[in-house]
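Chemist: Quick one: sequence plus predicted model below, questions after.
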Amino acid sequence: MISAHARQGVTIIELIVSIGIITILFGVSTPLLRTFLLRSDLDVAQNSIVQDTYRSQSLAMSGEGDSSWGVKILSGQVTVFRGTSYVTRNTGFDESYALSSSIAISGQSEYVFSKLTGFPTPIGTTTLTNAANETRSLTINSKGMIEEQ
């Protein structure tokens, strides 16, 4: 007869149960982590666009460079620019910031703020969508205020 103190090690059943529990935990947590990361990318993109939009409006209102300033929102990037449009801008003053490539941009993608008044042209809504089909909308009104939804 083997004493209780002589038995050491792990049985195959204990090993299988442990591996099963770890597999179940991993299987449950992976989709939750993915959803969290996608939502986080969406929140970061929204905050970055809002911040850069207010920055371009602030530059226009202060008369920086005696010019209008704008913001261009592209997939994977947002650019604060100097000039009356993104196409005719002075690229030497561009400030570009990366956005997650998993974020799709739709709706209005360019806003230009008038020198000194800071009023935007055009007004409109920009919609951000992540791979989980969650959306955030940013609406800029005629006074340049941003409503986040």
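Modeler: Received the coordinates, thanks.

Chemist: CA atoms for contacts and neighbours, from now on please.
Modeler: Noted.

Chemist: mind checking how far stretch 39-49 is from the chain centre?
Modeler: 2 Å (CA atoms, centre = their mean, to the nearest Å).

Chemist: before we move on, what about stretch 123-133?
Modeler: 10 Å.

Chemist: hey, where'd the strands end up in this structure?
Modeler: Along the chain, counting by DSSP state E, strands occupy 69-74, 77-82, 95-98, 104-107, 110-113, 120-121, 124-129, 135-140, 146-148.

Chemist: burial measure for the spatially closest residue to Thr35 that is not a sequence neighbour, as a count.
Modeler: Ranked by CA to CA, 6 or more residues apart in numbering and with sequence neighbours excluded, the top spatial neighbour of Thr35 is Ala132, at 7.2 Å. By other CA atoms under 10 Å, 12 other residues sit near Ala132.

Chemist: Taking the centroid of this protein, which residue is nearest it?
Modeler: The centroid of the chain falls nearest to Ala45 when counting by CA atoms, centre = their mean (1.7 Å).

Chemist: so who does that one touch?
Modeler: The contact partners of Ala45, by CA atoms under 8 Å, 6 or more residues apart in numbering, come to Leu99, Ser100, Ile103.

Chemist: take a look at this one as well, against the first:
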Amino acid sequence: MSDQCLEGFTLIEILIAVAILVILIIIPVPAFRFFQKTVDLNNARDEIISTLDLSRTMTTASEGAAKYGVYFDKVNGKYILFKGNSYQARNPDFDKIYTLPSLVEISEINLKLTINPDEPSNEVVFNRITGTANQTGNLILKQKLQSPETRTIYVLASGKIVTEIPAVSENQRKKDSRHTHFNLGWSIQNATVLKFKFLSPQPNQIETVDMANYFNAEKTLFDWSGKFTVNNIDQEFRIHTHLLDSANTLLCIHRDRNSGKNTEEVVIYIVDGVDKEIAHYFADKNDTMQKGEIYVSSIEIQ
């Protein structure tokens, strides 16, 4: 009798153990599925950001002397890296098509043309040299099957791609001439001297920098920084290139006026056979700057 009870009790224990094991196996399945969907959503967001960044890099590098962009196909759950001024005018031979994970979809496309905010768009195209975007706004991804999880990608006018709205929008951010990009429209590869003409001392104080020491070997990069003392105040500058080839130069000048520095009026030239005026900084409180009228194609104050 005692043997039968012992055997019956052992069987019950086995059944309980099996039941517990089954429960332990079943319970994590929904959690794993939820985790997998979250991973897919994050991966989809990161891959789109990488593709946008890639198209911007290809554009600013003037790869194929063309613009690049990304087109979003909401209906088919795809996005396409393309070569051209627009998706409609692209060369389809260069298309690279990406497909979203099966559990992820494009919920909203809230992109608008920078020059015409009333016109919606399904693409983002970047500008050569500056890397700015022709479209701004956001793109929202969501999990399928009525899940509340979403991920938002923001496209800024500067061409930056971010996942959170900046605390201060680019339109609200105070911009001044302490950091300015100069699209010259010509190459400085044959230039020899940086020239600074400070107008306050009489006679004017002239400072020069031999440019040869600040190019890389291929002359595809120039980077100089230094300071001069004018009227007993340090005048500090950094001048470098974002783009330099045989045809063009995107030059960047940093002139920080914090802490009482850089208070003097100065004209900056690049000497390339002749003195080519690049920028004229004034000594007013507004930090006014004028670009050279002849030798600078356009500027962008950062």
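Modeler: Alright, I've got the coordinates. Here the structure is a predicted model, which means the values were calculated and not measured.

Chemist: And the TM-score between these chains?
Modeler: The pair, once superposed, lands on a TM-score of 0.86 when counted by TM-score structural alignment, normalised by the length of structure 1; 145 aligned residues with a CA RMSD of 2.2 Å.

Chemist: Show me how to select, in ChimeraX, the buried members of the contacts of Ala45 of structure 1.
Modeler: This is the ChimeraX syntax for the buried subset of the contacts of Ala45 of structure 1, where burial follows 16 or more other CA atoms under 10 Å:
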select :99,103
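
Chemist: just the strands in the stretch 151-300 of structure 2 please.
Modeler: Ranges of strands in the stretch 151-300 of structure 2, per DSSP state E, counting those that start in this stretch, are 161-162, 179-183, 193-198, 205-210, 223-230, 233-244, 249-254, 266-271, 275-281, 289-291, 298-301.

Chemist: so where do the helices sit in structure 1?
Modeler: With DSSP state H, the ranges of helices along structure 1 come out as 12-61.

Chemist: What residues does Trp69 of structure 1 make contact with?
Modeler: For Trp69 of structure 1, the contact set (CA under 8 Å, 6+ apart) comprises 56-57, 59-60, 80-84, 112-115.

Chemist: a markdown table please, covering these and showing neighbour count and distance to Leu32 of structure 1.
Modeler: A markdown table is the format used below for the contacts of Trp69 of structure 1 (neighbours: other CA atoms under 10 Å; distance: CA to CA, whole Å):
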| residue | neighbour count | distance to Leu32 of structure 1 |
| --- | --- | --- |
| Ser56 | 26 | 36 |
| Gln57 | 29 | 38 |
| Leu59 | 24 | 41 |
| Ala60 | 27 | 42 |
| Val80 | 28 | 34 |
| Phe81 | 25 | 38 |
| Arg82 | 28 | 41 |
| Gly83 | 24 | 43 |
| Thr84 | 19 | 44 |
| Val112 | 28 | 39 |
| Phe113 | 30 | 40 |
| Ser114 | 22 | 44 |
| Lys115 | 23 | 46 |
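
Chemist: Now tabulate the strands of the stretch 151-300 of structure 2 in a markdown table and tack on distance to Asn134 of structure 2.
Modeler: As requested, the strands of the stretch 151-300 of structure 2 are exported to a markdown table (distance: least, CA to CA, whole Å):
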| stretch | distance to Asn134 of structure 2 |
| --- | --- |
| strand 161-162 | 13 |
| strand 179-183 | 18 |
| strand 193-198 | 34 |
| strand 205-210 | 37 |
| strand 223-230 | 29 |
| strand 233-244 | 20 |
| strand 249-254 | 19 |
| strand 266-271 | 31 |
| strand 275-281 | 27 |
| strand 289-291 | 24 |
| strand 298-301 | 15 |
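
Chemist: To Ala19 of structure 2, which of those lies closest?
Modeler: Proximity to Ala19 of structure 2, assessed across the strands of the stretch 151-300 of structure 2 by CA to CA, is greatest for strand 161-162 (48.5 Å).

Chemist: Relative to the whole chain's centre, how far out is that closest one?
Modeler: On CA atoms, centre = their mean, the centre of strand 161-162 of structure 2 falls 7 Å from the chain's centre.

Chemist: That strand: average distance to aligned residues in structure 1?
Modeler: Here the mean offset of strand 161-162 of structure 2 against structure 1 after fitting is 1.5 Å, by mean CA distance after the TM-score superposition for structure 1.

Chemist: re earlier: which among the contacts of Trp69 of structure 1 gets closest to Ile19 of structure 1?
Modeler: Of all the contacts of Trp69 of structure 1, Val80 has the smallest distance to Ile19 of structure 1: 51.5 Å, by CA to CA.

Chemist: Now for the closest one: which residues touch it?
Modeler: Asp52, Thr53, Arg55, Ser56, Trp69, Gly70, Val71, Lys72, Asp94, Glu95, Ser96.

Chemist: Make a markdown table out of the strands of the stretch 151-300 of structure 2 and add mean neighbour count and distance to Gln4 of structure 2.
Modeler: What follows is these, written out as a markdown table (neighbours: other CA atoms under 10 Å; distance: least, CA to CA, whole Å):
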| stretch | mean neighbour count | distance to Gln4 of structure 2 |
| --- | --- | --- |
| strand 161-162 | 17 | 71 |
| strand 179-183 | 21 | 90 |
| strand 193-198 | 20 | 102 |
| strand 205-210 | 14 | 102 |
| strand 223-230 | 14 | 91 |
| strand 233-244 | 18 | 87 |
| strand 249-254 | 22 | 91 |
| strand 266-271 | 21 | 103 |
| strand 275-281 | 20 | 101 |
| strand 289-291 | 17 | 100 |
| strand 298-301 | 15 | 91 |
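
Chemist: which one of the ones you listed lies closest to Tyr154 of structure 2?
Modeler: From the strands of the stretch 151-300 of structure 2, taking CA to CA, the stretch that ends up closest is strand 161-162, at 5.2 Å.
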